[in-house]
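Engineer: for reference, the sequence and a predicted model appear below.
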Amino acid sequence: MSATPTLTERAGALFHRYANPGRFLRLGDRIQPWLTWSAVLVTLTGLGWGLFFSPADWQQGDSVRIMYVHVPCAWLSSSGYFALAVCSVLSLVWKHPLADLAAVEIGPVGACVTATCLATGSLWGKPMWGTWWVWDARLTSVLVLFFLYLGHIALIHAFDDQQRGYRAAAILALAGAVDLPIIKFSVQWWNTLHQPASITLSGAPTMSHAMLWPLLISTLGFTLGFAAIVVARLRAGVMESRIRSLLSSPRRAASGEASA
């Protein structure tokens, strides 16, 4: 009599089930419209509420409305890189079939989000600090994260052997993950101009609920949008990989017949 599989075993079986590119494409076909339309609706709701109906801050005035874009991008810049590091572990340790392709598609989206985070942070910093940029611990560590994204993208395409590029990029992603806790705790470890987090797991939010709810909705919308873009890119990447394999098969067969 076989033992009942544990929750971990069932989760592992489900994980490997959708590691198959064909199954992933079928799953992606089903969830892509839901992700896309929910991202559009939730993001428009959050941004509309935050930009036009939420109150201005008593100190920062209307410039605080930049946070409805800046904070979601800041969250996604770190969480996107964390996903990149997870894909690297899956690739290096478990040889996950989709991990390398997922990392390839996450990198450019994460880089764009991080660039937006830096740009909106500068726009917010100018009226608050009187300058577009300071070598603050938080700003500098996020800039390093942006360069890590660019380095990951460059390494993937730096080798003639694609697998070597995947492996080198995965190692860089894992090494660069040390920057994530530095970004998170920089405002606590060093004396910085950047304000501490207004939302924490250990305490109540330090902002008005009239500002908190549109911020949370915007963050959810941006997260759904990030996922929708990555899934769409990954579906295209899987199909492109399949087409390349089909095109290369006749060439390999022809070269084999010629050598024979």
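Structural biologist: All right, it came through fine. Residues are numbered from 1 along each chain as shown.
Engineer: when you work out contacts or count neighbours from here on, use the C-alpha atoms and nothing else.
Structural biologist: Noted.
Engineer: before we move on, which element is the residue nearest to residue 216 when sequence neighbours are not counted in?
Structural biologist: With sequence-adjacent residues excluded and distances taken as Cα to Cα, 6 or more residues apart in numbering, residue 216 is closest to residue 46, at 7.6 Å. Assigned by DSSP states H and E, residue 46 belongs to helix 21-48.
Engineer: buried set for that helix?
Structural biologist: 21, 24-25, 28, 32, 35-36, 38-39, 42-44, 46-47 (16 or more other Cα atoms under 10 Å).
Engineer: is residue 50 located within a helix, as I assumed?
Structural biologist: Yes. With DSSP: H, G, I helix; E, B strand; the rest coil as the criterion, residue 50 is part of a helix.
Engineer: now do the contacts for it.
Structural biologist: Neighbour list for residue 50: 65, 68, 211, 214-215 [criterion: Cα atoms under 8 Å, 6 or more residues apart in numbering].
Engineer: from the residues you listed, which is closest to residue 154?
Structural biologist: Nearest to residue 154 among those is residue 68, at 30.8 Å by Cα to Cα.
Engineer: so the closest one makes contact with residue 218?
Structural biologist: Yes. With contact defined as Cα atoms under 8 Å, residue 68 counts as touching residue 218 (6.3 Å).
Engineer: overlap of the contact sets of these two?
Structural biologist: Common neighbours of residue 68 and residue 218 (Cα under 8 Å, 6+ apart) are 46-47.
Engineer: span of stretch 46-59 from start to end?
Structural biologist: By Cα to Cα, to the nearest Å, the extent of stretch 46-59 from end to end equals 22 Å.
Engineer: geometric centre of this structure: which residue is closest?
Structural biologist: Geometric centre of the chain, nearest residue: residue 80, 2.1 Å, by Cα atoms, centre = their mean.
Engineer: the residue nearest to that residue when sequence neighbours are not counted: neighbour count?
Structural biologist: Among residues not flanking residue 80 along the chain, residue 110 sits closest, at 5.7 Å (Cα to Cα, 6+ apart). Using other Cα atoms under 10 Å, residue 110 has 26 neighbouring residues.
Engineer: structure two is appended below for comparative analysis:
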Amino acid sequence: MWKTIGSFLHRLASPKYFFQISGKLVPWLAGLTVILLVSGLYLGLFVAPPDYQQGESYRIMFVHVPSAWMSLFVYVFMATLSAIHLIWNIKLAEVMVRGSAALGASFTFLALATGSLWGKPMWGAWWVWDARLTSELILLFLYLGYIALVSAIEEPRMAARAGAVLLLVGVVNIPIIHYSVEWWNTLHQGPTVTKFGKPSIHVTMLVPLLLMALAFQCYYFTVALLCARTELLERERRSAWVREMLAGSEAAVDLPRSG
């Protein structure tokens, strides 16, 4: 079993194999994204009942919460891939990191923006220097800092290493974001979905929330793989497998003409 997994991972590290398998995964992930997104939005906006305290305004959580979850997930994923790149020098890991940075920043910005829209009617202010909000804002700066850093360094290998170090150092902010509502007395709402022993959210609200979270995750992998494929073609444009693939594509286009 472990030998099979190791063999698969070894093949996945090959740019040619990664390009082939990602090309097959993208359409399925895109279709799954649409199905989950439509289902989650329908159940969240039209089936789930109003909250007994917040009324209809709570429905923004079906976008806010998945965005916040994804902002953390993407950063941890990027940091893990960066460690893999530093230790084993696997180029594809760094390619996936490059393709994920803008997505992670977008999720973080969306979480902050929707949180502000929810906070205005609930707290009476668009922004408060709450521990959760402040640490999430720092996460946005980490994403933007990574993008700026790797863009400022012309040498690709040095840029990848510098970006990886920044990501690994910034990981310390992730547990601060997650546990901030427990460590400090904050205005932000405490955990609800993860309280399985004493659930704080009704199943009619939990199901669409989880569907939206899965939709956001499928969307992330769809776009991240597309970005990685584009970056990979740019880097490997002079390699033999890219030339063979382009030659095959041109032959397939010319085939009907010759018939």
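Structural biologist: Received it, and whenever you're ready, just let me know what you need. This one's a predicted model, so the numbers in the text were calculated from it and none came from an experiment.
Engineer: picking up where we left off before, and the residue nearest to residue 216 of the first structure? What does it align with in the second structure?
Structural biologist: Superposed on the second structure with TM-score structural alignment, residue 46 of the first structure falls opposite residue 40.
Engineer: next: residue 26 of the first structure.
Structural biologist: Under TM-score structural alignment, residue 26 of the first structure pairs with residue 20 in the second structure.
Engineer: repeat for residue 197 of the first structure
Structural biologist: By TM-score structural alignment, residue 197 of the first structure lines up with residue 191.
Engineer: report the contact partners of its match.
Structural biologist: Counted by Cα under 8 Å, 6+ apart, residue 191 of the second structure has contacts residue 181.
Engineer: re the thing from before, which positions in the helix or strand following the helix holding residue 46 of the first structure come out as buried?
Structural biologist: Moving toward the C-terminus from helix 21-48 of the first structure, the first helix or strand encountered (DSSP H and E) is helix 67-94. Neighbour counts over helix 67-94 of the first structure (16+ other Cα under 10 Å) mark 67-78, 80-91 as buried.
Engineer: on that earlier part again, so how far is residue 222 of the first structure from the residue nearest to residue 216 of the first structure?
Structural biologist: 9 Å.
Engineer: tell me which stretches of the stretch 101-250 of the first structure form helices.
Structural biologist: 137-156, 162-176, 179-189, 209-259 (DSSP state H, counting those that start in this stretch).
Engineer: as JSON lines, these with distance to residue 131 of the first structure and mean neighbour count would be great.
Structural biologist: Shown next, in JSON lines, are these (distance: least, Cα to Cα, whole Å; neighbours: other Cα atoms under 10 Å):
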{"stretch": "helix 137-156", "distance to residue 131 of the first structure": "13", "mean neighbour count": "20"}
{"stretch": "helix 162-176", "distance to residue 131 of the first structure": "28", "mean neighbour count": "19"}
{"stretch": "helix 179-189", "distance to residue 131 of the first structure": "19", "mean neighbour count": "16"}
{"stretch": "helix 209-259", "distance to residue 131 of the first structure": "25", "mean neighbour count": "17"}
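Engineer: reformat those as TSV; add distance to residue 101 of the first structure.
Structural biologist: Below are those laid out as TSV (distance: least, Cα to Cα, whole Å):
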stretch	distance to residue 101 of the first structure
helix 137-156	10
helix 162-176	9
helix 179-189	22
helix 209-259	7
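Engineer: need the contact list for residue 189 of the second structure.
Structural biologist: Contacts of residue 189 of the second structure by Cα under 8 Å, 6+ apart are residue 181.
Engineer: residue 69 of the first structure: what's it in contact with?
Structural biologist: Residue 69 of the first structure touches 47, 117, 120, 218, counting by Cα under 8 Å, 6+ apart.
Engineer: any idea what it aligns with in the second structure?
Structural biologist: Counting by TM-score structural alignment, residue 69 of the first structure corresponds to residue 63 in the second structure.
Engineer: next one: residue 150 of the first structure
Structural biologist: So residue 150 of the first structure corresponds to residue 144, using TM-score structural alignment.
Engineer: was I right to think its match contacts residue 105?
Structural biologist: Yes. Residue 144 of the second structure lies in contact with residue 105 (Cα under 8 Å); the separation is 6.8 Å.
Engineer: what residues does the residue nearest to residue 80 of the first structure make contact with?
Structural biologist: 76-77, 80-81, 149.
Engineer: just the closest of those to residue 207 of the first structure, please.
Structural biologist: residue 76 (20.8 Å).
Engineer: the helix holding residue 46 of the first structure vs the second structure, average distance?
Structural biologist: Its aligned residues in the second structure lie a mean 0.7 Å from helix 21-48 of the first structure after superposition (mean Cα distance after the TM-score superposition for the first structure).
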